[in-house]
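Here you go, sequence then predicted model.
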Amino acid sequence: CLNRALQAGSRVILNQVGLFADGVAVKQVGAEPFRLAKKYVDEVITVNTDEICAAIKDIFDDTRSIAEPAGALAIAGLKKYVERGQITGQTLVAIDSGANINFDRLRYVAERAQVGEHREILLAVSIPEEPGSFLAFCKLLGGRSITEFNYRYFDAAMAQVFVGISSSGLETDRASVIAHLQAHGFLVTDMTTNDLAKEHIRYMVGGHAPCELHEIIYGVEFPERPGALLKFLLELGGRWNISLFHYRNHGAAFGKVLMGLQMPQTEQKSFEQCLEELGFIYQEATENPAYRLFSGGMS
């Protein structure tokens, strides 16, 4: 295919990648092969794992077939080439190859595709450990949706949260969001391109709470629509301190939140009434063995 393209006088671009999306390490293309390759191609483009996952999603959206990472590599490079050069009005061709991907890898691809399309920003944010802080943070995001929020009480003064935020699809949007949060006094660390954070840390945010926390645990289900999470927090109105919070948008009709609250048992009825007025489905989970073993209070 390369020879035919060269003979036809086409512009040829070569992709370079060091790690495929299925987690199989591939030897990085070295300097000597690159030097030789550049004799026959016009440009070299480097793509990362997230961009390959986004390309796999694009191929599926267009053809209803799922390409493996090697097959999606050309699409990923072509997308980056178009974005970087703001190219319009041209016909571009990518050579796709490879068999269907292993089904077990699809969840990994789906989680990484949003970042690869610049539609999800992942941040670590420090917020004051006090009622209403999460609400104030959400208000700053305006009309953006929160795609994920992981938090566990640890320090009495400052909370560390892992948060996913929907993005417009533009690479520049990430810097704008971070600058906006920093301007309002939040300490922000960008985790969007941090592989360790995306593959491990986001699922490890947690730990046991001290016994004196006296928290009550609820599983809450609510309609997944823009603003639903913010509406939920507004209804709570900062009356109770949230000591545990986990939410992840999965594209389903209903969102699920696991949350812990510091409240006297005498106030449980008021909290549950709040949920009922919102029409949310809920269940207390304080005695759930999974919570007790991995997140509950320890002496």
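Received it, and whenever you're ready, just let me know what you need.

Going by C-alpha atoms from here, please, whenever you check contacts or count neighbours.
Noted.

and the closest residue to residue 188 other than its chain neighbours, what is it in contact with?
What sits nearest to residue 188 in space, not counting adjacent residues and going by CA to CA, 6 or more residues apart in numbering, is residue 125, at 4.7 Å. By CA atoms under 8 Å, 6 or more residues apart in numbering, the contact set of residue 125 is 160-163, 186-189.

do that again at 6 Å, thanks
Applying CA atoms under 6 Å, 6 or more residues apart in numbering, we find residue 125 in contact with 160-161, 187-188.

Please report how far it lies from residue 162.
7 Å (CA to CA, to the nearest Å).

putting a second one here so we can go through both:
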Amino acid sequence: MFEEKRSILEPAGALALAGAEAYCRFYNLKDENVVAITSGANMNFDRLRLVTELANIGRQQEAVLTTFIPEVPGSIKQFCNLVGPISITEFKYRYDSKKDRALVLYSVGVHTKIELQDMMDRMKLFQLETLEFTNNDMVKDHLRHLMGGRSNVENELLCRFTFPERRGSLVQFLDVISPRWNISLFHYRSQGETGANVLIGIQVSSNELNEFRCSANDLGYDYEIESDNEGFQLLMR
């Protein structure tokens, strides 16, 4: 509705439109006039946030997945290369030195099921176990927000970067950082703005700090070091 008419419906108001689409698919109706009575008067900012979270998934334009990657430097870069041309809209990872494999939770923007299956086949070819949770309400509503947690990571430098909201900006970052330094934390969610606020943990020893700053400055992305942030010390250490 929004893409065609630039009108936003409340979830209950859009139910009639969803039902009409399902009816046409079930009876294979084409070139017919179908009327759906909709409403949008009860829209507010809380409901708008819900709509933005559910719309792409409901239209099967976004998929939620998990992939197990080796807990070694450079594995995130390899993972992103395997995702390929598909846009990553969400990415959550936390380093755990006690495990051989790390679990990455992420969302990707897809246009067709074939496109998604091709990406999953690439992961399988490199023996990276991948599971889809697009239709799992528990993961979408709760568990996606509980990834990671406390972890005692040696020489961890916490940074907030502003990535350009364009395809390839993550790979460009990894080309500079990985595998020179190990990434210990990564949190990103696309907000549809010109710049994406990304929280990243990187293992940088004290004698490498100047080298890291030079590399980060050459990258050209705005960033701030947040290692002394009280919230980080309390919740993630």
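Noted; the coordinates are in hand. Bear in mind the structure is a predicted one, so any value in this text is a computation, not a measurement.

Overlay the chains and give the TM-score.
Once superposed, the chains reach a TM-score of 0.91 (TM-score structural alignment, normalised by the length of structure 2), with 236 aligned residues with a CA RMSD of 2.0 Å.

Need the three-state assignment for the residue nearest to residue 188 of structure 1.
Secondary structure assignment for residue 125 of structure 1 (DSSP: H, G, I helix; E, B strand; the rest coil): strand.

Can you tell me the residue that sits opposite it in structure 2?
Aligning on TM-score structural alignment places residue 125 of structure 1 opposite residue 67 in structure 2.

do you know how far residue 64 of structure 2 is from residue 81 of structure 2?
With CA to CA as the criterion, residue 64 of structure 2 and residue 81 of structure 2 are 18 Å apart.

Mind checking which of the two has more residues around it?
residue 64 (22 against 13; other CA atoms under 10 Å).

Let's verify that one: helix, strand, or coil?
strand.

What span of structure 2 is the helix or strand hosting residue 35 of structure 1 aligned with?
Secondary structure assignment for residue 35 of structure 1, by DSSP states H and E: helix 31-37. Residues of structure 2 offer no counterpart to helix 31-37 of structure 1, counting by TM-score structural alignment.

quick one: the strands in structure 2?
Using DSSP state E, the strands of structure 2 run over 62-70, 87-94, 101-109, 130-132, 156-164, 182-189, 195-203, 222-225.

I'd like those strands as CSV, with distance to residue 20 of structure 2 appended.
Formatted as CSV, the strands of structure 2 follow (distance: least, CA to CA, whole Å):
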stretch, distance to residue 20 of structure 2
strand 62-70, 22
strand 87-94, 29
strand 101-109, 25
strand 130-132, 27
strand 156-164, 39
strand 182-189, 32
strand 195-203, 36
strand 222-225, 47
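
Ok, which of the ones you listed comes nearest residue 52 of structure 2?
Residue 52 of structure 2 sits nearest to strand 62-70 of all the strands of structure 2, at 11.4 Å, using CA to CA.

ok, average deviation of that closest one from structure 1?
In the superposition with structure 1, the average deviation recorded for strand 62-70 of structure 2 is 0.7 Å (mean CA distance after the TM-score superposition for structure 1).

Can you list the buried residues in that strand?
62-69 (16 or more other CA atoms under 10 Å).

would you list the residues you listed in a markdown table and tack on distance to residue 36 of structure 2?
Putting the buried residues of strand 62-70 of structure 2 into a markdown table (distance: CA to CA, whole Å) gives the following:
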| residue | distance to residue 36 of structure 2 |
| --- | --- |
| 62 | 25 |
| 63 | 28 |
| 64 | 30 |
| 65 | 33 |
| 66 | 37 |
| 67 | 40 |
| 68 | 44 |
| 69 | 46 |
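
So which residues of structure 1 form helices?
Counting by DSSP state H, residue ranges of the helices within structure 1 are 2-7, 31-37, 49-63, 69-85, 106-116, 133-140, 172-183, 195-196, 202-204, 228-236, 268-278, 289-294.

residues in contact with the residue nearest the centre of structure 2?
With distances taken as CA atoms, centre = their mean, the residue of structure 2 nearest its centroid is residue 90 (0.7 Å). Applying CA under 6 Å, 6+ apart to residue 90 of structure 2 gives the contacts 106-107, 188-189.
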